[in-house]
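1. would you be able to build a 3D model of this:
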Amino acid sequence: MPSQDNADRYISIARACLRAINDTATDSGSREEKIQAVYQAIDEAFQAEFAEQREAIAVMASVLERIATGDLDNQDAATLARITLDQHPNAANQGRIH
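-> Down below sits the predicted model:
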C-alpha cells in the first residue's frame, strides 16, 4: 500500500506529464522536439518531487559513515541514529511508489 506522500508524488508527476503532453500537442515543433519536451517535463517533475528525499538520504548516509568509524560507543551511535530517524521519518519508511 503506498504512503500518502508517495501517492501525492505520483499524482504530481502524472499531472506534469499530462500537462507536458497537452502543451506539446499544440506546439508547431517536430515530433522529436515534442517527445523531448515531454521527457524533460517528466525529469523535472521527478527531480522536484524527490529532492527532499535525496537530501534526507544524504544526511542518513553521513550519519551511517560516522557510526561506521567505530569512534562512538553503542549508546552514542544509537542516539545519533534515533535523532536522524526522527528528523527524517518519511525517508526512512518508504513503501512502493505506486
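
2. going forward, measure contacts between C-alpha atoms and count neighbours the same way
-> Fine.

3. ok, and what's touching stretch 53-70?
-> Stretch 53-70 is contacted by residues Ala77, Leu80, Ala81, Thr84, Leu85, His88, Ala91 when judged by C-alpha atoms under 8 Å, 6 or more residues apart in numbering.

4. that one: which residues count as buried?
-> For stretch 53-70, burial by neighbour count (16 or more other C-alpha atoms under 10 Å) applies to Ala56, Met60, Ile67.

5. one more, for comparison:
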Amino acid sequence: MGALKPWHIAVLVVVLILLFGAKRLPDAARSLGRSLRIIKAETKSLHDDDRDLAEKADAQSGYQPLPPQQQVAQPQPQQFAQPQQPVDPVQRVREN
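-> The predicted model follows:
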C-alpha cells in the first residue's frame, strides 16, 4: 500500500520538471549539495570543539599546585622628596 513504484518516481520527476524547468533543477541540486556539505562541516567542527574542551578539562583536572616558595624580603618604602608648591594653572598659561 505505501510502496513507491517506478511510475510514482517518473510522475514525480515530470511534475518537478514542469514546476521548476529543466535548467533550474541542476542548479538547485548543486546548491542543495553545497548546503549539505556546509552543514556537515559545521557539525563536525562542533563535535571537534566539544572534544577539545573535554581534553582541556581532563588536562586541568590533573592540575597540581606549585609548592610554596620562600618568602622574599619586602622592599622598604623609599623616602620621597617633598612635593613642590602647587602652581596656579592660570599663571602657568600667562607665563608661556
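
6. quick check: TM-score for this pair?
-> After superposition, the two chains reach a TM-score of 0.29 (TM-score structural alignment, normalised by the length of structure 2), with 49 aligned residues with a C-alpha RMSD of 4.0 Å.

7. check which helices and strands the host helix or strand of Ala14 of structure 1 sits against.
-> Assigned by DSSP states H and E, Ala14 of structure 1 belongs to helix 4-25. Under the contact criterion of 3 or more C-alpha pairs under 8 Å, 6 or more residues apart in numbering; DSSP states H and E, helix 4-25 of structure 1 touches helix 31-68.

8. which SSE is Arg37 of structure 2 in?
-> Using DSSP H and E, the element containing Arg37 of structure 2 is helix 24-61.

9. quick check: what element follows that helix along the chain?
-> The helix or strand immediately downstream of helix 24-61 of structure 2 is helix 89-95, counting by DSSP H and E.

10. how far off centre is stretch 65-82 of structure 1?
-> A distance of 26 Å separates the centroid of the chain from that of stretch 65-82 of structure 1, by C-alpha atoms, centre = their mean, to the nearest Å.

11. first-to-last residue distance for it?
-> 15 Å (C-alpha to C-alpha, to the nearest Å).

12. what angle sits between the helix holding Ala14 of structure 1 and helix 31-68?
-> Angular relation of helix 4-25 of structure 1 and helix 31-68 on a 0 to 180 degree scale: 160 degrees, by axes from the mean of the first three to the mean of the last three C-alpha atoms, to 10 degrees.

13. so how far is helix 4-25 of structure 1 off the chain centroid?
-> Computed by C-alpha atoms, centre = their mean, the chain-centroid distance of helix 4-25 of structure 1 equals 15 Å.

14. and what of stretch 55-69 of structure 1?
-> Stretch 55-69 of structure 1 sits 17 Å away from the centroid of its parent chain (C-alpha atoms, centre = their mean).

15. if we can go back for a sec, mind checking which of the contacts of stretch 53-70 of structure 1 land in helices?
-> Using DSSP state H, Ala77, Leu80, Ala81, Thr84, Leu85, Ala91 are the members of these that sit in helices.

16. dump those residues to TSV, plus neighbour count and distance to Arg31 of structure 1.
-> Formatted as TSV, these follow (neighbours: other C-alpha atoms under 10 Å; distance: C-alpha to C-alpha, whole Å):
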residue	neighbour count	distance to Arg31 of structure 1
Ala77	18	55
Leu80	17	52
Ala81	16	50
Thr84	17	47
Leu85	16	46
Ala91	16	38
